[in-house]
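Participant: fold the following and give me the result.
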Amino acid sequence: MSLGGSAHATGPAVHPAAPTPYGTPHTTGKLPLAGRVIVIDPGHNPGNSHHTAQIARLVDVGNGRKECDTTGTATNAGYPEASYTLDVSRRVRAILQARGATVKLTQDGNLPYGPCVDERARIGNAAHADAALSIHADGGPASGRGFHVIAPKSLRAGIADTRAIAAPSLRLATTLRAHFAAATKEPFATYLAGGKGLTVRDDLGGLNLSKVPKVFIECGNMRNSVDARALTDAAWRQHAAQGIADGLTAFLEGKR
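Facilitator: As a prediction, this is how the structure comes out:
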């Protein structure tokens, strides 16, 4: 992820809980996520690199002004974060739709760039989403590997007010963390947050401006050779999608 601000913030020491396993979707009766609305936000956009002036403009995120968007990171071999996030988001959508959810993507490869981080938040708000998730992969130090989840800090500043969503977002973060780890066997990031796999931040517009429970997931470190092999493997990306979908499902069902 490259959304401005340091990725090396620290969060509370929250201990992971054992996830509830999910199998195939129900084949009879009401689907588990029927009536639920989930917004999936594929981080960045493959076209951002061709629209640098547009994504460089500053937008209001409540406690400051940030770039509309960035190009994101890439593996050393050149696999873009934006390609990863879009692929996994589509896989997550398919799983959640099979469970009965209405799933909206903030972009589906159909936009020349962006959308800007404030608009990404507004899409979730306008959908009255039961949960929203921004999918990313990090560009951390090459020596570090692993994933982490980012939850919004409780704040009121300008147009940002996350006080109502901070607590449910933190529960979403910890639930998602457990299920993603179980599905992928990916460790918690070794290079930030004391190895807890969770940070709480107030510098990300997509979280600051959300009115619905929302978190970010950095699925791995694209600059680490071990993580890069996983992130570029289609089978592993399906495991990642499964873990994300299971985490969202558990959160919406009130489970861990």
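
Participant: C-alpha only now, for contacts and for neighbours.
Facilitator: OK.

Participant: so where do the strands sit in the stretch 101-250 of the chain?
Facilitator: 102-105, 131-138, 148-152, 156-157, 160-161, 198-201, 214-221 (DSSP state E, counting those that start in this stretch).

Participant: how about this one, so we can line them up?
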Amino acid sequence: MVLTALVPACLAGWLIWDSMGDPENGDAGSRPTADSTSIAPPHSGGPPGTATKRPKDDAARPLAGKVVVIDPGHNPTNRDHPSRIARSVDIGTATKECDTTGTATNSGYAEASFTLDVSRRVRALLQARGAKVVLTQDGDRAYGPCVDERAEIGNEAHADAAVSVHADGAAAGQRGFHVILPASVRGGGADTSGITGPSRRLGERLVREFRAATGSEPANYMGDGTGLKVRDDLGGLNLSTVPKVFIECGNMRDPKDAAQLTDAAWRERAARGITQGITDFLNG
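Facilitator: Sure, this is the predicted structure:
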């Protein structure tokens, strides 16, 4: 009789305690699920519900603590603000247009739409690897930003690497991708002496990984087959104080390249190539 009475009483007491949850974690009534990041150790020595955090898988987040700036070239609505993007800005050694509309395929697919799509894909992949990613624009500006501001965004973020995403507008038959490196420039507000070396290393890794991911070949119309081109006339490079390159992912005016650039599956491969190139550079 005594045992029979004790069982319901104990059960009722346990149900009251369970409904209160763990007041330290503020999760009344909650319990870890199969997807939880917490697990209860088999012999924790603490009260029921005490949890221990799983250690982070550092191998899955190789870019934790790194800052990457991705610069989607041009802007889909630049065309609506011709006078504003045409104004001159200082690029250190000269002046240049604030921005341009970019090129497009013969069917009308704009470079600015391509660059924004690929940049967003790169951002998602880099974030999955633990990086903090800053986009210079995310389709949230009326125009631009201007080329000098694009450089400044990377500088202010103290980026470990910055990549400007573009596609070229060369003649039909001129195919392939290339990476533009900053020349050694010093004048006015420009001084690339501290970034030319690391920018070249970033560019070389991008060429290797972009080629492997997409199957595309380095440009057949510049760079002597290396996929690398040095320039001193781009404000986004001249004014940068962090390692930075441009990647021209293909020629939008060549039908064969355009077929790739307009294909979403190919753009995902392009994003993976860019992401891996950045990762290789940052992991040294």
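
Participant: work out the TM-score between the chains.
Facilitator: Overlay of the two chains. TM-score (TM-score structural alignment, normalised by the length of structure 1): 0.88; 228 aligned residues with a C-alpha RMSD of 0.8 Å.

Participant: mind putting the strands of the stretch 101-250 of structure 1 into CSV with mean neighbour count and distance to residue 86 of structure 1?
Facilitator: Listed next are these as CSV, based on neighbours: other C-alpha atoms under 10 Å; distance: least, C-alpha to C-alpha, whole Å:
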stretch, mean neighbour count, distance to residue 86 of structure 1
strand 102-105, 20, 9
strand 131-138, 27, 8
strand 148-152, 29, 18
strand 156-157, 13, 31
strand 160-161, 20, 27
strand 198-201, 24, 23
strand 214-221, 28, 13
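
Participant: now check structure 2 for the residue matching residue 49 of structure 1.
Facilitator: Aligned by TM-score structural alignment, residue 49 of structure 1 pairs with residue 79 of structure 2.

Participant: ok, that match - contacts?
Facilitator: residue 101 (C-alpha atoms under 8 Å, 6 or more residues apart in numbering).

Participant: cool, residue 184 of structure 1 as well?
Facilitator: Each residue near residue 184 of structure 1 by C-alpha under 8 Å, 6+ apart is listed here: 236, 239-240, 243.

Participant: what about the strands of the stretch 101-250 of structure 1, which gets the closest to residue 57 of structure 1?
Facilitator: Ranking these by proximity to residue 57 of structure 1 (C-alpha to C-alpha) places strand 160-161 first, at 19.0 Å.

Participant: that closest one vs structure 2, average offset?
Facilitator: After superposition onto structure 2, strand 160-161 of structure 1 sits on average 0.2 Å from its aligned residues (mean C-alpha distance after the TM-score superposition for structure 1).

Participant: what residues does that strand touch?
Facilitator: Strand 160-161 of structure 1 is contacted by residues 61-63, 154-155, 208-211 when judged by C-alpha under 8 Å, 6+ apart.

Participant: between the residues you listed, identify the one with the most neighbours.
Facilitator: Per-residue neighbour counts (other C-alpha atoms under 10 Å) across these peak at residue 208, which has 31 neighbours.

Participant: tell me the counterpart of that residue in structure 2.
Facilitator: Alignment note: residue 208 of structure 1 maps to residue 238 in structure 2; criterion TM-score structural alignment.

Participant: next: residue 79 of structure 1.
Facilitator: For residue 79 of structure 1, the aligned position in structure 2 is residue 109, judged by TM-score structural alignment.

Participant: hang on, its match packs against residue 262?
Facilitator: Yes: counting by C-alpha atoms under 8 Å, residue 109 of structure 2 does reach residue 262; the two are 7.3 Å apart.

Participant: okay, these two: which has more neighbours?
Facilitator: More crowded of residue 109 of structure 2 and residue 262, by other C-alpha under 10 Å: residue 262, with 18 against 15.

Participant: mind checking how far the aligned residue in structure 1 for the more buried one is from residue 42 of structure 1?
Facilitator: Aligned by TM-score structural alignment, residue 262 of structure 2 pairs with residue 232 of structure 1. Residue 232 of structure 1 is 16 Å from residue 42 of structure 1, where distance means C-alpha to C-alpha, to the nearest Å.

Participant: do the same with residue 163 of structure 1
Facilitator: 25 Å.

Participant: looking at the two, which one has more neighbours?
Facilitator: residue 42 (27 against 14).

Participant: contacts only, for whichever residue in structure 2 pairs up with residue 37 of structure 1.
Facilitator: Taking TM-score structural alignment for the superposition, residue 37 of structure 1 sits opposite residue 67 in structure 2. Shown in contact with residue 67 of structure 2 (C-alpha under 8 Å, 6+ apart): 131-134, 157-161.

Participant: apply 10 Å and report the result again.
Facilitator: Contact analysis of residue 67 of structure 2 by C-alpha atoms under 10 Å, 6 or more residues apart in numbering lists 126-127, 130-134, 154, 157-162, 282.

Participant: which of these sit farthest apart?
Facilitator: Longest span within those, C-alpha to C-alpha: 130 and 154, 18.2 Å.

Participant: and those two? which has more neighbours close in?
Facilitator: It is residue 154, of residue 130 of structure 2 and residue 154, that has more neighbours when counted by other C-alpha under 10 Å, with 29 against 17.

Participant: which position in structure 1 pairs with residue 214 of structure 2?
Facilitator: Using TM-score structural alignment as the criterion, residue 214 of structure 2 maps onto residue 184 of structure 1.

Participant: quick check: the gap between its match and residue 111 of structure 1.
Facilitator: 30 Å.

Participant: also residue 210 of structure 1?
Facilitator: Distance from residue 210 of structure 1 to residue 111 of structure 1, by C-alpha to C-alpha: 21 Å.

Participant: contacting residues for the residue nearest in space to the middle of structure 2?
Facilitator: For structure 2, the residue nearest the mean C-alpha position is residue 123 (3.2 Å; C-alpha atoms, centre = their mean). Applying C-alpha under 10 Å, 6+ apart to residue 123 of structure 2 gives the contacts 68-70, 129, 131-135, 271, 275.

Participant: ranges for the helices of the stretch 101-250 of structure 1?
Facilitator: Taking DSSP state H, counting those that start in this stretch, the helices of the stretch 101-250 of structure 1 run over residues 117-126, 166-184, 205-208, 225-231, 234-252.
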